Every structure is written in structure tokens, then in C-alpha cells.
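**Q** Dropping the sequence and predicted coords here.
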Amino acid sequence: MEEPYIKSKSSKKKKKKAQTVDETRDCLTELPDPLLHLILSYLTMKEVIRASVLAKRWRYIWLSITCLKFSPMKKQKYKEVGFINRTLLLHKGPKIQKFDITFDYNGAHAHQVDSWIHFAIARDVNELYLDFPCKRRHRYELPTFIFSCKSLTVLTLKNCIINFPTNFNLISLKILSLEGIYLIGGAINDLISSSPILEYLSLTNCESRTDLNLFIFKASMKTLKIHESYTWNSDSKLDVYAPFVVSFELVTSLSRKNYVIKELRSLESASFDCDGMPGLKFNEDDRRRTIVQILDEVCHVKELRLCSCYILALSSGEGQDFITFAVTCLRIKTGLTKWELTGIDYMLKHSPNIETLIISIDKNEGKKEPNFLNLLGNLKTVKLYNFMSDLDVHTSTKTEELLEKLQNEMNFLRFLLKNSKVLEKLIITTCKGVDFGKSESKKLKLMFLLTQELLSFPRASRDAQISFS
């Protein structure tokens, strides 16, 4: 009678031992090398080397990692340089997929930095990210041999000096991003024309004391981004001719004397913002004309993103009645001021195909009931971002007072619901910066009152659904 009991006890011991073995297995160490390399590629080299002590198998795997990322270290410069030198010296991998280095350059160690870049290029690097934040007089000068790297597909250069060579050999380059680079004459065009499969070009705060002329006639070029918060020469001109570009983004203070945007016939998406520029004033006729001319060149796009300056330029309605927009998705950054509402009025009147309207509230001044024509026959989706962005819950003690401060936005929502006959979704996203502190009850009461008021608005579409997020 005791035999079954003995067998049962023995089987329990075996089962418990098997469970213990399973629990002690290290699943990470059993992963294949390519997957381990992928996991480690999200870490800096300092973090990768620290992680090598987690498992015996990991001890030397970092020596063949294909993605190397170096970030600034909180130690003396010569120690940081020594760490990078030793890491690259010990690396055994024959191929580098991605080489990413951010190094606070102080005018010294130029030869060391050159050797790091040469290390990556000698191993047929595909993606190269170089950032050298420094004082203006200590900028690092990039070696020209980088422009002969046939394996490069992605090249990002920040805060350095480039002396463009006469010949380029970037035959595999698809993505080029330049930030804080001094551009000389037509060198950038030479670089573009010598990159046969270039698809993406981004220029951010690149210095140019002369005109910046971008003549891009390559069929492969699909995305062009230009960001400039200042211009060294206010008499300079920006010329853009890009017949094959599909997506165009221009962020500028409009401080140049002239802007010529032409031949964007393949354009499908355009975005315009005025970085660092105060609100457009009614007496700034030159800027108004510039904005209207730019919008006239992109009126055929399907997706359009505009900041308040561009909306204000349309508010007068003088001289631009001939512009009709083909846009189906319109994104606007606005304060819903009485002046901007006039510009929005113009956009909606002259955009008969609009289906999606996305509004991000920048700042809110004044109150005015919208009085747009009933031309929203195709509008299906409205998204309102930064709702309650101007709300100061600490200066108003009563919920009703807070609700009163939101009437400008509420009037606009009333108009949309009343005049959008095929509206399907109204999505309202509240601003994350609104701090109710410990007044959680005030927040709940305010949201309740807002919801009640929204539900009381007349709707042209019975299918319209309202949601907060």
C-alpha cells in the first residue's frame, strides 16, 4: 500500500527539480547573436559594456556589435577620448551598420576624431550620425574623405564645418540631414546632383551668407525640409525648384528679402511655420505678399499644415480670391483670435474638398462668434489639440468662470457641429500642461459642464461622435 505513495513522492521531486531548472534558465543568453545585437543597438557603448557583465555569453559579444553609439560622458575630455579609442581598437566586427557619435568638441583632438570617422568608413558604414556641439570658434572641420564613402545610405551632420570637395561619390546615399552647417555657394546642389538615389534632404539652421538656391531635378527626391530661425544676410534670397518632391516643409522667420518657391508640381503634402517670428501685423505687406505667393504655389496639395502667421496673411482677403485649395486634410496652429478666424474663414471657403480639419490651439485672445459660409459639405473628421491651453485654474475659483474663458473655443466647436453635414468624428485633446493641482473635483465638474454644453449644440450630422482624450 505504500508503493503508490513512494512513486508519487518521487515524481513530485522530479517535477520540482525540473521547475527549478526552468526557473534558472537565462532566456537572454539563448537568444541568437543578431537579436542580441539588435537589443544592444538601442544602448550607448558605455551602457553596452556595462551590460556585458550580465551574462557570461555577453562578455565579448559587444566586440562585434554592428551599431556603435557614443554620447557625451561626464568625465575629463582625455578620458572620454581614451574610452572611445580603446572601444574602437578592441572592436572585431568587419562591418558597421550604424555609427553615431556626439562629442563636445573644444578645438583639440581633431586627429582623433578623424580616426574615428575613418574607422567607420573603413568598415563600410551604412548610417553615419556626427554631432559636434561646441563654441563657434572651435568648430570641427569634417574630413573630405567622408564624401567618397560608397556604402553610406544615411548621413547626418551637425555643428561642424564642411569644405565641400569638387567630386562626390555617395552613390548609395538616400537620406541627408545637415544642421548648423555653413553652406557655400552651389556646393549643396553639387552634392545633391552627385547622389543618384537621394530621397530625403533636411537643412536645419544652416548658415548661408549668400542666396540659398536649391535646384533639385532628381526624380528620386521625395522629401525636402528647410528650417531656419535666422538669416545672416537679410538681403539674401531662398529659391526652391523641386518638381519631383512629394513632401515639403518650410520653417522660417521670413527674414530673407525674397522667397521663390516654384515647380512643386508633384507635391502632395506641405507644412509652413514661422519659427521665432512674432504674430504677423496688418502693416507687414511684404510678408503678406510673400506668404500669399508661397500658398499660391502649393494650392494643389492634398495635405496642408499652416501656422497662425499664414492664416493671418489670408485674413485681409485682398488680392488672393483667385486661390482655390485642393486640400482634403487641413492642419492649423491658431489661437482662434478674431483676426485668425477671418483667415480660417477664407481657407474653408476656398477648400471645397476638405474632409479632415485638425486644429492645435496656440494661444487664445479675444472672442468672436465664427461666421463662416456653409461650405463644409465634405468635412468628416475634426481634431482639436491643446484644448484649455490658456486656462489658469489658480486665478479662477469658480468652475463657471473657467467655462467662460473657454467660450471662444466652444463657439468654434458649435459652428463646426452646426455646419458639418457629414461629420463623423470630433476629437478633443486637452492640453497636458493644465495643472489642476489638488482640485480634482474642479476638473471633474468642468469636464462635466463642457460635455453637457457640447451635447446641447445642434448638429447637422446625426452620426457625429464627440470624444475627449
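**A** All right, it came through fine.

**Q** CA only for contacts and neighbour counts going forward, please
**A** Noted.

**Q** next helix or strand past the helix ranked longest in the chain?
**A** In the chain, with assignment by DSSP state H, the single longest helix is helix 3-24. Remark: after helix 3-24, the chain's next helix or strand is helix 33-40, criterion DSSP states H and E.

**Q** Show me what that following helix is in contact with.
**A** Defining contact as C-alpha atoms under 8 Å, 6 or more residues apart in numbering, one finds that helix 33-40 is touched by 48, 61-62, 65-67.

**Q** and here's the other structure:
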Amino acid sequence: MEDFGSESFSEDRISSLPDCLLHHILSLLDTKEAVCTGILSSRWKNLWKSSLILNFHHQHYSSNTNSSNDDDDINEEQEEGDSEIESKEDDNDSENEEGDYKIGNENFFYESENEEEAEEERNFISFVKRSLALHNSPVIQKFRLSFKYSDRRFGFYVNDWILFAIERNVKELSLDFLHSSPHDYEVPSWLFNCHKLVSLKLKECSIQTPKSVSFSSLTTLFISDTEFDECMIQDILVGCPLLEELVLVRCYFEQDYELFICSSSPDPSKMMLKRLTIEKCDNSGLNVEAPKLEIMKISGSLMGKYSFNNLVSLKEAQLDFDSIEKDNNFGFPSLSVAEFHNATVLKLCSVCIQTEEESQMLHGFNEREYWDKLANQFTCLTCTLKTIEITGYIGQETELSDDSGNNIVTKVLQKIDNKIKFVRFLLRNAKVLEKMTIHIDKPHFVEEEEWPELAQKVAQDVEGKIKLSSGIPVELLFM
């Protein structure tokens, strides 16, 4: 029988792994957790200090982080680390703040009315400052910062932390300020001239158009919950010659603005953009011209004119609008999908069809002309489109809320009649279609207990009118 207490069984195999693998393990942790790995063995003791990835998330720095439920050894390791960091800070201060990183004023803290919240802020800021003072790698691959920016004076620290990362040629920078309004962090203009950045993520902050934008290496840009002026996006596109992915989520403009995603160069082919996501932004219209664009996902409210041009490389398009907004300045929204002819995956919501239909009705609706025009727009049906996904099939309008019983059933079936015509149009014209999926959500005006019976009637009605004679599998998904 083998001796389970032998040295071979007590061997620490993880600690014997090469530094590159141990650093990868640390990269999956918040920096505070990475510091605590020092209790494992002397091999781990200072490994975090040379980590290429630094993660700082506020949830790890609450006032009860070192609660009685925490491991005593971890608390001890944290205390030892704090002592070492404090010693390093004292050395830096004695050098009159000369060196690569300026520590700042320890007493410069925001006094919150919520003492627990204030304590969390102090814990977080102190730990980040001290951790950066100890970090000794000359290069950083990723720097992620996530915390509640509750006072403008915090910008003093954040700017220092960003500079720390930039001075070490950071490749990926992520800044999330967690519902900061009304005290938004103002992104410094010098950040927009960082030539080493490959990926930049900005969330819950404020962006003022800088004098110049020069992200010569940037390939991915994610901006969320941010307000900026109308010139900013175009300036970014001009200053990011290698940009391949642009994501805009809940972004707000200073005034009604038609968003332009296109090249300012006479030669549009110089634009490298391959993936575009625009989600719930307040733009009044959209103009996209990107010959290398492969994937496009757009959602939110449909308002103004949506124009798509020169999308010769498009493989997948998703349009998922939750409502149509008519505006006095822009009139009824317009939308054309004629440029999607190369797409192999096309996901459309019912609003897209409603927009085309209602715009025709404004000038006198002719059903035959309508379907002929639609066939010309959906040229992708003839040779490339293999997958179709339709969402929002019934819609969520509340005008039926006062009805009950069979009256609701009748009106729901009438409501989807035109959409059934559109499904039949797709099945009839799609030459290489392999699968169609229709998402049917429960309308708000239908009670939960009524939905199963109504869903069954809707399914029977849809299947009966579609008459699946084409042989193409059509999947109905009831939510």
C-alpha cells in the first residue's frame, strides 16, 4: 500500500508550473485575490507583482471584505502585503515623488454621507495606489478598472492609474465607472493619442472631443452609457485606421444626430471596420458605409432615416428594434435592407417590416407593388441567405388591453396576418434557405395564465397559413 503521507503525494505540482502558466492563473483573478495567493507557498509570494494583467473591481474592497468568514491566512498575507506596500510608498514619498509613478495625497478622500460606502471607496483607492507602487513589471498587457466614481476629485487618482498603465505600454484598457452620474469621469484628451493601445473599453464616463485622435494600433473600441458630441465618432473613425470592431451601447448625443459610420477618405476601402454593434443609442438616424463590414447588429428605437451602402462583405445582419419613433424633424422612419444581399444570416424584427409597410401606406398602399419592391430589396434571398430569424412576431402594443376572451384571440390573429404574408414571401423567394426561426413572445396585454392557450392557437394559425410545402424547417419558439 502506498503511503499517502509520503513526499510524493504532498508535492505542490501547481507551484512547479512555469511562470507563464502561473501568471495566466493570476490573470483570471482580481488583483486583491492575486495578492492573497502568496499564502500558498513562497513560489507565489511575489508573483503577482510581475503580472501582465491587473484587475481592480470595487466588489472585492467592501468594508466587510476581511470578515470573520475569510481565511485567517489570507488576512495575514494581506496585512503583510499592506506593510510592504506602505514601506514602498514611504520610500517614494522620501524621493519627493520622483520616478515613474506619482503616489498622490493619502488624505485626499471623498467624505460620503454613507459611512460604509465611504469606507469602501477608501479601501479601494488605497489598495490600487499601494498595489501599483509595488508592481514591478515594465510591461502591462491588460489593465481593468471598475468602481463607483462618486466624486470628481477621484479623477486625480484615475488619471494617475491610467498613466501608470500607458507608461508600461498597456495593450488593453477597460474603464467602468458604475453608474457615476451626475459625477461622470471626464476622459482626459491625452488618452486619445495612445499609440500602443489595441483595445479600449469606456463605460459610464464623459467624452469631450479632443483636438486630435491618434489610436494608430487600436482594433477594438467599446463605448457604453456615455455622452459625447456629434463630431466624436467621426473623429474616432478618422484617428483609428486599423479599427475592426466598434460597439456603442446606450450612448447619448448632445442633440438630434444622424450617426455616420463611414470613411472620410475618398477611398472607402481603406476603412477596416469588420464588426459593428449599436445598441439602444439615441441617434436620430444611421448611415453606414463600410465595404469590409462582416457583422452588423443594431437594436433600440427606430427613428429617422437608416441607410446602408457598400456592404459588399456583409455576412450577418441583425436588426432588432423595439419601437418606432416618429419625429417632427425627421418624419416617419425609413429603412432599407437592399444592401444586405450578400448576407448568409439575416435577423429581422417585425418593426422592420412594419416600417416599410407604413411608409408605403403614407402614399397609398398597393400590395403587389409592395411585395415586388420588397423582393428587389431582399436580393440576398436568391443565392446567399441560409438562415432567417424573426423576433417580435406579435409585438407588444397595449391597445388590446381592454379586450378579453375570444376578442383578444381574434385581434391577435388579425395582428399577425400581414407578418404571415411576409413569412410566406421569404419562404417562396429564398432559394438556398436552410432554416427559419420565429420568436413569438407573450404580449404585455395577455395574462400569463391565458398565454399557453393563445400560443397554441397562434401556432396552429401560423402553421396552417404558411403551409410548410417548401420543405424548409420553420421553428416556432414561444417565450
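**A** On my side now, so go ahead. Since this is a predicted model, take the numbers as computed values, not measurements.

**Q** picking that back up, return the subset of the contacts of helix 33-40 of structure 1 lying in strands.
**A** C67 (DSSP state E).

**Q** can you list the contacts of helix 33-40 of structure 1 in TSV and add neighbour count and distance to M410 of structure 1?
**A** Formatted as TSV, the contacts of helix 33-40 of structure 1 follow (neighbours: other C-alpha atoms under 10 Å; distance: C-alpha to C-alpha, whole Å):
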residue	neighbour count	distance to M410 of structure 1
V48	21	52
I61	19	59
W62	24	57
I65	25	55
T66	22	54
C67	22	51
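
**Q** just curious, which of the contacts of helix 33-40 of structure 1 is nearest to Y5 of structure 1?
**A** I61 (49.6 Å; C-alpha to C-alpha).

**Q** which one in structure 2 is aligned with the closest one?
**A** Counting by TM-score structural alignment, I61 of structure 1 corresponds to L47 in structure 2.

**Q** again with S351 of structure 1
**A** In structure 2, S351 of structure 1 lands on A430 (TM-score structural alignment).

**Q** can you check D239 of structure 1 too?
**A** So, by TM-score structural alignment, D239 of structure 1 is matched to N287.

**Q** which helix of structure 2 spans the most residues?
**A** Longest helix of structure 2, by residue count under DSSP H: helix 72-94.

**Q** If I follow the layout properly, M296 of structure 2 ends up in contact with Q318?
**A** Yes - taking contacts as C-alpha atoms under 8 Å, M296 of structure 2 lies within contact range of Q318: 6.2 Å.

**Q** returning to what we had before: distance of the match of I61 of structure 1 relative to L17 of structure 2?
**A** Separation of L47 of structure 2 from L17 of structure 2 (C-alpha to C-alpha, to the nearest Å): 12 Å.

**Q** Equivalent analysis for E227 of structure 2, please.
**A** E227 of structure 2 is 46 Å from L17 of structure 2, by C-alpha to C-alpha.

**Q** I162 of structure 1 - nearest residue in space that isn't next to it in sequence?
**A** Excluding the flanking residues, the one nearest I162 of structure 1 by C-alpha to C-alpha, 6 or more residues apart in numbering is L142, at 5.5 Å.

**Q** Which residue in structure 2 aligns with that neighbour?
**A** Per TM-score structural alignment, L142 of structure 1 is aligned with V187.

**Q** who touches its match in this structure?
**A** 205-208.

**Q** So which of those residues are in strands?
**A** Counting by DSSP E, the contacts of V187 of structure 2 place 205-207 in strands.

**Q** Switch these over to TSV; also include distance to Y149 of structure 2 and neighbour count.
**A** Below are those laid out as TSV (distance: C-alpha to C-alpha, whole Å; neighbours: other C-alpha atoms under 10 Å):
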residue	distance to Y149 of structure 2	neighbour count
C205	9	25
S206	12	19
I207	15	18
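
**Q** any chance of those residues in a markdown table, plus distance to E167 of structure 2?
**A** A markdown table is the format used below for those (distance: C-alpha to C-alpha, whole Å):
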| residue | distance to E167 of structure 2 |
| --- | --- |
| C205 | 22 |
| S206 | 23 |
| I207 | 22 |
